[in-house]
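Q: got a predicted structure plus its sequence, pasted below:
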Amino acid sequence: MFRINVFVLFCFSFISILPQSPRSCLSGNCKNGKGVLIDASGNESKGTFVNGTLEGYAEVKFKNREMFSGIRKRLSIRGKAQRIDPETGKVVYGTWIEDGDCNDKGCKTWANFIPDSNVECIFQGTFRRNQKVGKGSYICLNGERFEGIYANDLANGRGKLIYSDGSFYEGEFKNGYPISK
């Protein structure tokens, strides 16, 4: 009995060190052609594969429910694309220059930019590592507008906020709020 237990334990130990398949092709040709692939992290990729790598237009559903559709080149997002954040619902459209970096020519997102509000707005500006930075502006469905400096994904620095009734505040902002002096 002892020998059988040792043998069974050895078999399970050996199986656990065998290489696990990091990727699984669900359909099509995931080496050189069109296919659907699940990677080792649980992300699902659909598109054209060249030497096992997505190239050209692709759709990716990440394990965290974030979605991407657009152009992939050499393992990076480059060119026109959109990303959807599953937690905030923020949709970012634009031209990516690096993963998570969207240049300021046409990089737009719909989201709730007014603190403590559910008013939807469209932001246009620069994204670095998926956060708004530098000069940017937004226009909201309720008519509110803002143009100014962003840091840490919020209005931080000089800006002008025009409220929906036409009144405005021009001056400094900190963490998304106007600073009254």
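A: Perfect, thanks for sending it.
Q: C-alpha from now on. contacts and neighbour counts both.
A: Will do.
Q: in this protein, which spans are helices?
A: For the chain, the helices defined by DSSP state H cover 2-17.
Q: count of neighbours near Phe173?
A: Other residues lying near Phe173 total 22 when counted by other C-alpha atoms under 10 Å.
Q: who's in contact with the residue lying closest to Arg74 once chain neighbours are set aside?
A: Excluding the flanking residues, the one nearest Arg74 by C-alpha to C-alpha, 6 or more residues apart in numbering is Glu55, at 6.9 Å. When contacts are counted by C-alpha atoms under 8 Å, 6 or more residues apart in numbering, Glu55 touches 47-49, 71-75.
Q: identify the residue spatially nearest to the residue most central in space within the chain, adjacent ones excluded.
A: Among the residues of the chain, Arg83 comes closest to the average C-alpha position under C-alpha atoms, centre = their mean, at 4.7 Å. Using C-alpha to C-alpha, 6+ apart and skipping residues adjacent in sequence, the residue nearest Arg83 is Phe68, 4.4 Å away.
Q: wait, what's in contact with the one you found?
A: By C-alpha under 8 Å, 6+ apart, the contact set of Phe68 is 58-61, 81-84.
Q: what's the burial count for the residue lying closest to Gly143 once chain neighbours are set aside?
A: Excluding the flanking residues, the one nearest Gly143 by C-alpha to C-alpha, 6+ apart is Ser164, at 4.7 Å. The number of residues packed near Ser164 is 13, by other C-alpha under 10 Å.
Q: got it, and Asn112?
A: Around Asn112 there are 18 residues (other C-alpha under 10 Å).
Q: distance of it from Tyr177?
A: Distance of Asn112 to Tyr177, computed by C-alpha to C-alpha, to the nearest Å: 14 Å.
Q: next: Ala81.
A: Applying C-alpha to C-alpha, the value for Ala81 to Tyr177 is 30 Å.
Q: more neighbours: which of those two?
A: Each of Ala81 and Tyr177 has its neighbours counted (other C-alpha under 10 Å); Ala81 has more, 21 against 14.
Q: contacting residues for that one?
A: Residues near Ala81 by C-alpha under 8 Å, 6+ apart: 68-71, 93-96.
Q: check contacts around the closest residue to Cys121 other than its chain neighbours.
A: Nearest residue to Cys121, sequence neighbours excluded (C-alpha to C-alpha, 6+ apart): Cys140, at 3.8 Å. Counting by C-alpha under 8 Å, 6+ apart, Cys140 touches 119-122.
Q: ok, second structure coming up, stack it against the first:
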Amino acid sequence: MGNNCTCWKHDLQNQIEQDRKSKPRWQSLEFLKSQEHKIVKMQSWIRGWQARQRVWKIQLQKYNDSVNEQLRTYSASVINVGSRQQSPFDFGIDDINDSLVHQKVLKEPMKLENGATYFGEWINDLRHGKGILICDDGSKYEGYFYQGNAHGRGRLIHSNGEIYEGQWENDEAHGQGTYIHEDGATYIGQWEHDLQHGKGCEKWPDGSYFEGIYKHGKKDGLGKFVWADGAIYDGEFRNNNIDGYGKYTWPDGKQYIGYWQNNKKNGKGKYIWPDGKVYEGDFVFDQKHGQGTLRFPDGRVYEGEWQQDKQHGRAILKLPNGKTSFGEWKNGIRIN
């Protein structure tokens, strides 16, 4: 009879189910309790690591401040080359995240085999970190070194007083930088392998300036040149020359819009005078040459051939009253 009683079966199943569900909970609590000491130990290690990092940063800051001060003092003791006085170079802490920072050692000024004198940081036998290099010609480099070469941010004062300050890579101006010439002209922009390369702006003491693209040290690409007399060219350059398509405006208001080659109008173009006269057509080496149309302010129109800046050949002359005549010109004079 008992074997056929379903209530026992249900009670037994419920007890088994409860035991099955409750057992893992006890196991989880026991597991967490067993891991508690490991968690505490990990937290302690993290706090210790953070404390050591704070101490390390303080020590590194003190070291950097000491190095910077010694370099500033040494730089001031060296006779400035050229006529242009400069404020002390700000070394800052550009190398704060250098993975080799713990290996660097500041040494006393040392005479190198090439005659230059170096005062700064070393790693083994290589200049690495902050330093000042005085060359035998009197020029002075202040800035960062990497494995023996000027690398990172730095300033070079040439013996003639010209200055480059900016980014360096493997002893070459490379990246963003500023160059100040002896005559006061300046270039601010991008460099690559010691040459102006990329976007830049060049200014001269007379007020002239150029802003645009440089390639391998020369103006090459789109740019704008403004001269001291007010003339403006806005367009393409190649190999330091006006070359390609562009617009030139003279101080008196004349304009040319069209193609250029080696600083001369060459190809299709449009020349506009302040009085309203307009020529549109072919140019060859700065002269109207080929087919072109000249429109006068009074309504006359010449359509035809040109040679060496003069009307020359067959053409159509349109008058303001609507009349049209065909004729031939020679050296600017109509002959029939």
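A: Alright, I've got the coordinates. Everything numeric here is computed off the predicted structure, so don't read it as measured data.
Q: hmm, back to that, can you list which of the contacts of Ala81 of structure 1 carry over to structure 2?
A: Contacts conserved in structure 2 for the contacts of Ala81 of structure 1, counting by both residues aligned by TM-score structural alignment, their matches' C-alpha atoms under 8 Å: 68-71, 93-96.
Q: for Arg145 of structure 1, state which of the residues you listed is nearest.
A: Nearest to Arg145 of structure 1 among these is Tyr93, at 19.4 Å by C-alpha to C-alpha.
Q: that closest one contacts Ala111, correct?
A: No - contact criterion C-alpha atoms under 8 Å: Tyr93 of structure 1 and Ala111 do not qualify, at 11.9 Å.
Q: dump the residue contacts of the equivalent of the residue nearest to Gly143 of structure 1 over in structure 2.
A: Taking TM-score structural alignment, the alignment pairs Ser164 of structure 1 with Pro251 from structure 2. Neighbour list for Pro251 of structure 2: 229-231 [criterion: C-alpha under 8 Å, 6+ apart].
Q: please point out which of these structure 1 shares.
A: Counting by both residues aligned by TM-score structural alignment, their matches' C-alpha under 8 Å, structure 1 reproduces these contacts from the contacts of Pro251 of structure 2: 229-231.
Q: of the residues you listed - the most surrounded one?
A: Using other C-alpha under 10 Å as the neighbour criterion, Ala231 leads those with 17 neighbours.
Q: for the aligned partner of it in structure 1, what are its contacts?
A: Using TM-score structural alignment, the equivalent of Ala231 of structure 2 in structure 1 is Glu144. Counting by C-alpha under 8 Å, 6+ apart, Glu144 of structure 1 touches 161-164.
Q: in strands, which of those residues appear?
A: By the criterion of DSSP state E, membership of the contacts of Glu144 of structure 1 in strands covers 161-162.
Q: which of the contacts of Glu144 of structure 1 count as buried?
A: Neighbour-count burial (16 or more other C-alpha atoms under 10 Å) applied to those gives 161-162.
Q: want to throw the contacts of Glu144 of structure 1 into CSV with distance to Gly28 of structure 1?
A: Shown next, in CSV, are the contacts of Glu144 of structure 1 (distance: C-alpha to C-alpha, whole Å):
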residue, distance to Gly28 of structure 1
Leu161, 51
Ile162, 52
Tyr163, 53
Ser164, 52
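Q: among the contacts of Glu144 of structure 1, which one lies nearest to Glu172 of structure 1?
A: For those, the residue nearest Glu172 of structure 1 by C-alpha to C-alpha is Leu161; the value is 10.3 Å.
Q: neighbours around the closest residue to that closest one other than its chain neighbours, how many?
A: Leaving aside its sequence neighbours, Leu161 of structure 1 sits nearest to Phe146 (C-alpha to C-alpha, 6+ apart; 4.4 Å). Residues contacting Phe146 of structure 1 under the criterion other C-alpha under 10 Å number 22.
Q: what about Phe146 of structure 1, distance to Ser137 of structure 1?
A: Distance, Phe146 of structure 1 to Ser137 of structure 1, by C-alpha to C-alpha: 5 Å.
Q: whereabouts in structure 1 does stretch 66-83 of structure 2 align?
A: Aligned by TM-score structural alignment, stretch 66-83 of structure 2 falls on no residue of structure 1.
Q: so the counterpart of Asp153 of structure 1 in structure 2 versus Gln287 of structure 2, what's the distance?
A: Using TM-score structural alignment, the equivalent of Asp153 of structure 1 in structure 2 is Asn240. As judged by C-alpha to C-alpha, Asn240 of structure 2 and Gln287 of structure 2 stand 22 Å apart.
Q: try His197 of structure 2
A: According to C-alpha to C-alpha, His197 of structure 2 and Gln287 of structure 2 sit 33 Å apart.
Q: list just the nearest of the contacts of Glu144 of structure 1 to Arg128 of structure 1.
A: For those, the minimum distance to Arg128 of structure 1 (C-alpha to C-alpha) is 23.0 Å, reached by Leu161.
Q: for Arg76 of structure 1, what are its contacts?
A: In this structure residue 76 of structure 1 is Ser, not Arg. Going by C-alpha under 8 Å, 6+ apart, Ser76 of structure 1 touches 98-99.
Q: would you mind finding the match for it in structure 2?
A: Using TM-score structural alignment, the partner of Ser76 of structure 1 in structure 2 is Glu172.
Q: ditto for Ser21 of structure 1
A: Using TM-score structural alignment, the equivalent of Ser21 of structure 1 in structure 2 is Glu113.
Q: number of residues surrounding that match?
A: Around Glu113 of structure 2 there are 7 other residues, counting by other C-alpha under 10 Å.
Q: before we move on, what about Tyr93 of structure 1?
A: 20.
Q: do the one 5 residues further on as well
A: Under the neighbour criterion other C-alpha under 10 Å, Glu98 of structure 1 is assigned a count of 14.
Q: return the residues in contact with it.
A: Contacts of Glu98 of structure 1 (C-alpha under 8 Å, 6+ apart): 76-78.
Q: residue contacts, Lys268 of structure 2?
A: The contact partners of Lys268 of structure 2, by C-alpha under 8 Å, 6+ apart, come to 258-259, 280-283.
Q: which one among those residues gets closest to Gln70 of structure 2?
A: Nearest to Gln70 of structure 2 among the contacts of Lys268 of structure 2, counting by C-alpha to C-alpha, is Tyr259 at 58.1 Å.
Q: can you tell me how far that closest one sits from Gly246 of structure 2?
A: Distance, Tyr259 of structure 2 to Gly246 of structure 2, by C-alpha to C-alpha: 6 Å.
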